[in-house]
Structures are given as C-alpha cells and as structure tokens.
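Enquirer: A predicted structure for the sequence below; I have some questions about it.
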Amino acid sequence: MPLLTLLLPAGERLAGIALPASLAKALGRADEVGAEPGEQAQLSRHFRLLPDRWPHAALTRATDAGLDDARSAGWLRADPAYIRPDINGARLLATGAPLSMSVQDVEALLPALRPLFGDAGFLLDAPHPTRWYLRLPRETQLPDFPAPDQVLGEDVFDHMPDGPQARRWRTLLSETQVTLHNHPRNEARARAGLVPVNSLWFWGGGVLPDSATSKAMTVFSDDPVLHGLAGVGTFNAMPLTDFTDFESLTHNAVIDLRALRDPKALLERWLLPAQAAAAHAHVAFDLVDGRVFHLQPNQRWRFWRKPRTALTA
C-alpha cells in the first residue's frame, strides 16, 4: 500500500471554509499525531540528510547551477532585500521573489557589489534573479544566519549574527547597504513603482550534503531546495504541474503544497481527491503547524467518531 504524503500549510489557511462531509468524516476517523511545528521540522520528517544539516544555499545552488557546481564549494545565500527604517529600528519587509527582480536589476547591481565581497575572498553571483550566492571555501566558519521567513516584519537588529565571525559579516552588510543606497538603479525601480533593493540577506550557509534518503520515491514540488536535494538523494523530484492524479500513484510519494495560496483550490484539487485515495492507500496530511493526520482504508469502520469540522487546531 503506497504512502502518499501531502505537505500542507498551517490549518488556518482553510479557516472559514466548511469541510465537505466526506472529508470531515475521514478526518474525524483518522489518526492524528502531534509533531514539531515549523517548515524545517516538517521537511525533516520526510527527508534524512547526511550530515544532518539543511544547507539551503548549497541545495538551491544545485538546482540553479548544477550538482557539480554545488559540490565545488561552500555556499551562502545573499538574497536581494528591502529593509525599511522606522522609529523603532529597521524592518525586513521583502526578499527574493516579492521584489520583482529583473535581469536588468541584476546586471546593474551585481557589478557594484562584487568588489566588496571579492576583497573578502568571496565570489558573488546570481544564476537566478532572486537567488544570489556567495561562493566560499568549504571550511569557512559562518555565524548562525536566520532564514528570511523568520525575520520578515521584524527589526533586523534583533537578528544580527553573534559569535567570533559576526563582526566581519556586519561590516560587509553595512558596506553593501551604503553601495545599494547610492545606486542609480534604485531610482529607476522607484520610477517603476518598485521598492528599492537596499540590502542583502545572508542565510542558509553550508556545503552540499553527502546523501539524502526518504521513504518517497517521487517528490512533486516547485521548491528549489527539494529539487536540489534530489540530486544527492534516493528519490526523484518533479514539478508540481507534472502531478496527474492520486489513483495512478502506486509507490510512495510526497506532494508539496506548502506554497499554495488559494484555500478553495487546495481543498477541491488536492485534499478531496487525496481523501478519496485513502480507500486504497495510506494518505498523510502533514501540516506545517505540527499536526499530521493519517488516513487509511481500515478507518472506515470507526463510525462512532464524530466528523472533524475544521483543520484548525
């Protein structure tokens, strides 16, 4: 019996939407397991890396520039960012895709920044407009940089790195911000109604893992991290658009739906068909808020259990 795992956003994404009777009944009869909340913990439930670290920069580098390139060095993401000063400090409001970075933005900004990092012994490049990288010697010791989604909306000074290596990176960040603040490309972005690129955000440092394993044979996802992980893993990664239907899956698979924003589409296109597939498969709904529902064929006899009216905690 195949194990079909749906990686889902928090249950609050479906708040206010009534669950159809069949899904409410199936969830009421399912086995619910508590798990560690958070996206990183969610991924770690299904993928095992050796060494047991998640170097996001190296993994996305494998997607953006190839496995051989990713294996050749250590990596640190240095993503374009918009930080807005306010009376209480400075808040990180956007990184990556929300900045609507164009090829022209990259071609204008990257040459101005490269000398700053070249003097420090690091090469800055951007194989993807919203994913920028610093190539590092593999043995480089890095501070603990938080991921952007841990900082968005908060004062960046509360998340500056500590430790013996931190001073060097604080200086590089300060020099970067001065260079970007004075760059004419940001004037062009302002005329186009876009926010300035006035900083970089360092995060996800490390080297590519030696191996990765999973119970799944196939992962359907648009996450470049998981596509990079498949390069060193025992599974295949396919775009989410390559998914056809649950009935055709005869082997273990992970379907990554974390990025979906339309709750109605999430319910109708994915959850209801997955619930129907539980008649012949083990289906797991793994929510990022730390709850996992296991739906299996033999649960249909649990007729005494009440339907679950919502996926919220």
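Expert: Yep, that arrived.
Enquirer: Going by C-alpha atoms from here, please, whenever you check contacts or count neighbours.
Expert: OK.
Enquirer: buried stuff in stretch 46-56?
Expert: Residues of stretch 46-56 classed as buried by neighbour count (16 or more other C-alpha atoms under 10 Å): F47, R48, L49, W54, P55, H56.
Enquirer: Check stretch 271-279 too.
Expert: Buried residues in stretch 271-279 (16+ other C-alpha under 10 Å): L271, A274, Q275, A276, A277, A278.
Enquirer: Relative to the whole chain's centre, how far out is stretch 13-31?
Expert: Taking C-alpha atoms, centre = their mean, to the nearest Å, one finds stretch 13-31 lying 26 Å from the centre of the chain it belongs to.
Enquirer: so how far does it reach from one end to the other?
Expert: Taking C-alpha to C-alpha, to the nearest Å, stretch 13-31 runs 21 Å from one end to the other.
Enquirer: Residues contacting that stretch, please?
Expert: 261, 263-264, 271-272, 275, 293-296, 299-300, 302-303, 305-312 (C-alpha atoms under 8 Å, 6 or more residues apart in numbering).
Enquirer: from these, which ones fall inside strands?
Expert: F293, H294, L295 (DSSP state E).
Enquirer: Next secondary structure after the helix or strand that contains G204?
Expert: Using DSSP states H and E, G204 sits within strand 199-206. Scanning forward in sequence from strand 199-206 by DSSP H and E, the next helix or strand is strand 211-213.
Enquirer: show me where the stretch 101-250 of the chain has helices.
Expert: Taking DSSP state H, counting those that start in this stretch as the criterion, the stretch 101-250 of the chain carries its helices at 103-118, 166-181, 185-191, 224-232.
Enquirer: Give me whichever of those helices is most buried.
Expert: helix 224-232 (a mean of 22; mean count of other C-alpha atoms under 10 Å).
Enquirer: hang on, the earlier thing: among the helices of the stretch 101-250 of the chain, which is nearest N252?
Expert: The closest approach between N252 and any of those, judged by C-alpha to C-alpha, belongs to helix 224-232 at 14.9 Å.
Enquirer: So which elements touch the closest one?
Expert: helix 56-65, strand 211-213, strand 236-238 (3 or more C-alpha pairs under 8 Å, 6 or more residues apart in numbering; DSSP states H and E).
Enquirer: Please compare the first structure with the one that follows:
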Amino acid sequence: MATATLLLPTRARLAGQRLPDEVARALGRADRQTLDAGEREQLRRHFRLVPDHWPVAALTRQLDAGDAEGATWLRADPARVSPDMNGARMLAYGEALALDAEDTAQLLPALKPLFGDAGVLLDAPQPSRWYLRLPPDARLPAFAPIGDVLGDDLFAHLPEGDDGRRWRALLTEAQIVLHNHPWNARRVAAGKAPVNSLWFWGGGRLPQSVGTRFRQVKGQDTLLRALALAAGVTAEGEGGAVDALIDLRHLRQPEVFARDALQPLLAALARGELLALELDFEDGERFTLRRDQRWRFWRRPLARLDGAAAGLTA
C-alpha cells in the first residue's frame, strides 16, 4: 500500500484561518515531530546524497544540460541589486527577472571574456540559470544560497577569506560590465528590471549517487526535479500504487490547502487506499497520519496549523 508525503511551506503561511472540522480532528490525532527547519533540511529528509554535500549547481546543470559529469559547477545567476545606505540589496533574481534567450544572447558575450581570463567557462542553458564550469579539483569558498541573500545586504553574504577574494573581485567586475551594458538600458525602457549583478552559489561536483524511498515525485521546483532525476525517479512513477512525494510549497491559501490537498487524501486514507499521509512543513514540523489514529478520540482537534500539540479532550 502506498504512502503520500506533502512538501509544504512554513505553517505560518497556511495558518490564516480555522481548519475544517474533519482536518482539525485528523491533525489533532496525528503523530508529530519537530525537525530541522529550512528548504535544504526539508529536502535532505527525503533525498540521500553520497557524498553527503549539497551541490545545487551540479544537480541542476545535469537537469538543464545533461553534462555535469567530470567538472565542478557554480551557479552564477543573474540578479538585480539596488544601492542603499549600507551597501547594495538584492531585489530579484532568476525567473523573477523574466529573462529570455535574447537577454542571454546580449549579456553573456560581454561577461564571457571576464570569466575566460579567470579560467572558467560561463554559459546559460536556461535564461534564468547561469553556470560556471570549473576544473574537477577546483577549490571553492562557502557561498551563501541565493534565497538567503534576497532582500538583504549583498555584502553581508560575500564569500570570506583568501579563497573568497577572487570571487569578490569577479563579482565586482561583473557588476561593472552589466551596469555599463546598453542592453540594460533597453530593458529599463521596456519596463523591465535591469540585470546588474550575478550571484555565485551552489558550488560542487555531481554526487556519486542520490537515493530516495519515493518512486514518484511531483512538482515544478527545479532543485526537486534535479534530485528526482539523479535518483532515477519520474513524475509518473511506476505502475500501480507507489510512495509519492508531492511538492505543495507554493501554496499560500489555507482554504485551498485544506479543501484541495488534505481532504481528498484524508478520504483516501479512510478508505484504506493510503497506508500513511505525511505533512512535512518547511519550519520543521511534521505530521504523520494513519487510518488507525481515528481511535484517538481523546485528543483535541487542532483548530489552527500553528497551534500547540494536541492533548486530552476537555
């Protein structure tokens, strides 16, 4: 019998109203755990990488171009930054910039000589995901994930130390090239945000192996798809009932979560079509629901997702 696991955003994003009675009872009777919070930790609960590192650039490169073997990869994603009193703040990156093939055709040729002189190759198999190819034994500093930098001061996240000096210099030079590029003036005139910076992150080599217990992974997130590809799992899965991982981290409406996601799965659980249903929230809270929990009638319903753990009924 199959299980279903839902990847969900933090509970605070879905806790705007009272849960329907059926859902509140089921969650109040569920098993709960508090695990590590964060996007990376959430995904690591479901995918095992050997060696145990997190080379986002190599994984997504394999998804985008299929040529990640035999090199170290670093994302060099296009970004928009704006100066403020304390330095510069990242306002947008990647898909939020609405880049297309013409943008990369105009901007990349101006940047390639800069990186070529540094001994690395820059290219963009996808307009919103740019990559640097480095030798397999390249030594990289620690880079901050781009999601951690969004909305924050760029300089607070720059790579540190002697290993980071080279990359800080390359970032500054790339910003100068992009700031002076006439294509950005055309983007601004067309009502689009300029591409005036890059962000280096996700460095590493392709893992030797990626494993997961799931035989079906559904979702549009790029990293999730890359992990599923590396693990040999598809969105369709195998024939028959299989353990499935379903990405719903994009949800923001509590009523949609309860009505369209949870209630049909709770009905399948009640009919015996699911062995277990797991809700994995990005803030680290995990609910595990099983059919036999219906006998836990002494537990209070969970009126709100961000409520305390269920106790005895009054």
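Expert: Now that the structure is in, tell me what you want to look at. Note that the coordinates shown come from a computational prediction; the quantities given were computed from them, not determined experimentally.
Enquirer: If any of the contacts of stretch 13-31 of structure 1 are buried, put those into a PyMOL selection.
Expert: Only the buried entries of these go into this PyMOL selection, using 16+ other C-alpha under 10 Å:
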select buried, resi 271+275+293+294+295+296+299+307+308+309+310+311
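Enquirer: Find the residue at the geometric middle of structure 1.
Expert: The residue lying closest to the centre of structure 1 (C-alpha atoms, centre = their mean) is D223, at 6.3 Å.
Enquirer: Need the counterpart of it in structure 2.
Expert: Structural alignment (TM-score structural alignment) places D223 of structure 1 against D221 in structure 2.
Enquirer: Nearest spatial neighbour of its match, chain-adjacent residues omitted?
Expert: Nearest residue to D221 of structure 2, sequence neighbours excluded (C-alpha to C-alpha, 6 or more residues apart in numbering): D247, at 7.9 Å.
Enquirer: Tell me how many other residues surround the alignment partner in structure 1 of the one you found.
Expert: Matched by TM-score structural alignment, D247 of structure 2 corresponds to D256 in structure 1. By other C-alpha atoms under 10 Å, the residues close to D256 of structure 1 number 22.
Enquirer: ok, D256 of structure 1 touching F220?
Expert: Yes. Using C-alpha atoms under 8 Å, D256 of structure 1 is in contact with F220, at 6.0 Å.
Enquirer: Assign A78 of structure 1 to helix, strand or coil.
Expert: Under the three-state scheme (DSSP: H, G, I helix; E, B strand; the rest coil), A78 of structure 1 adopts strand.
Enquirer: what lines up against P146 of structure 1 once you look at structure 2?
Expert: Checking TM-score structural alignment: P146 of structure 1 goes with A144.
Enquirer: Deepest in the core, which of the helices and strands packed on helix 224-232 of structure 1 is it.
Expert: Taking mean count of other C-alpha under 10 Å, helix 56-65 is the most buried of these, at a mean of 25.
Enquirer: ok so, going back, with distance to F202 of structure 1 as new columns, can the buried residues of stretch 271-279 of structure 1 be given to me in JSON lines?
Expert: Shown next, in JSON lines, are the buried residues of stretch 271-279 of structure 1 (distance: C-alpha to C-alpha, whole Å):
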{"residue": "L271", "distance to F202 of structure 1": "36"}
{"residue": "A274", "distance to F202 of structure 1": "38"}
{"residue": "Q275", "distance to F202 of structure 1": "40"}
{"residue": "A276", "distance to F202 of structure 1": "43"}
{"residue": "A277", "distance to F202 of structure 1": "42"}
{"residue": "A278", "distance to F202 of structure 1": "42"}
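Enquirer: Sort out for me which of the residues you listed are in helices.
Expert: Among the buried residues of stretch 271-279 of structure 1, the members found in helices (DSSP state H) are A274, Q275, A276, A277.
Enquirer: of these, closest to A126 of structure 1?
Expert: For these, the nearest to A126 of structure 1 is A274 (38.2 Å; C-alpha to C-alpha).
Enquirer: And the closest one? What does it align with in structure 2?
Expert: Match for A274 of structure 1 (TM-score structural alignment): L265.
Enquirer: what's the burial count for the equivalent of R135 of structure 1 over in structure 2?
Expert: Counting by TM-score structural alignment, R135 of structure 1 corresponds to R133 in structure 2. Residues near R133 of structure 2, counting by other C-alpha under 10 Å, number 23.
Enquirer: can you pull the contacts of R133 of structure 2?
Expert: By C-alpha under 8 Å, 6+ apart, the residues touching R133 of structure 2 are A71, T72, W73, L74, V120, L121, L122.
Enquirer: The fifth one contacts L132, doesn't it?
Expert: Read that as V120 of structure 2. Yes. Counting by C-alpha under 8 Å, V120 of structure 2 touches L132, with 6.2 Å between them.
Enquirer: Compare those two (neighbour count), which wins?
Expert: More neighbours surround L132 than the other of V120 of structure 2 and L132, with 24 against 17 (other C-alpha under 10 Å).
Enquirer: So the more buried one sits against D123, correct?
Expert: Yes. Taking C-alpha under 8 Å as the definition, L132 of structure 2 is a contact partner of D123 at 6.8 Å.
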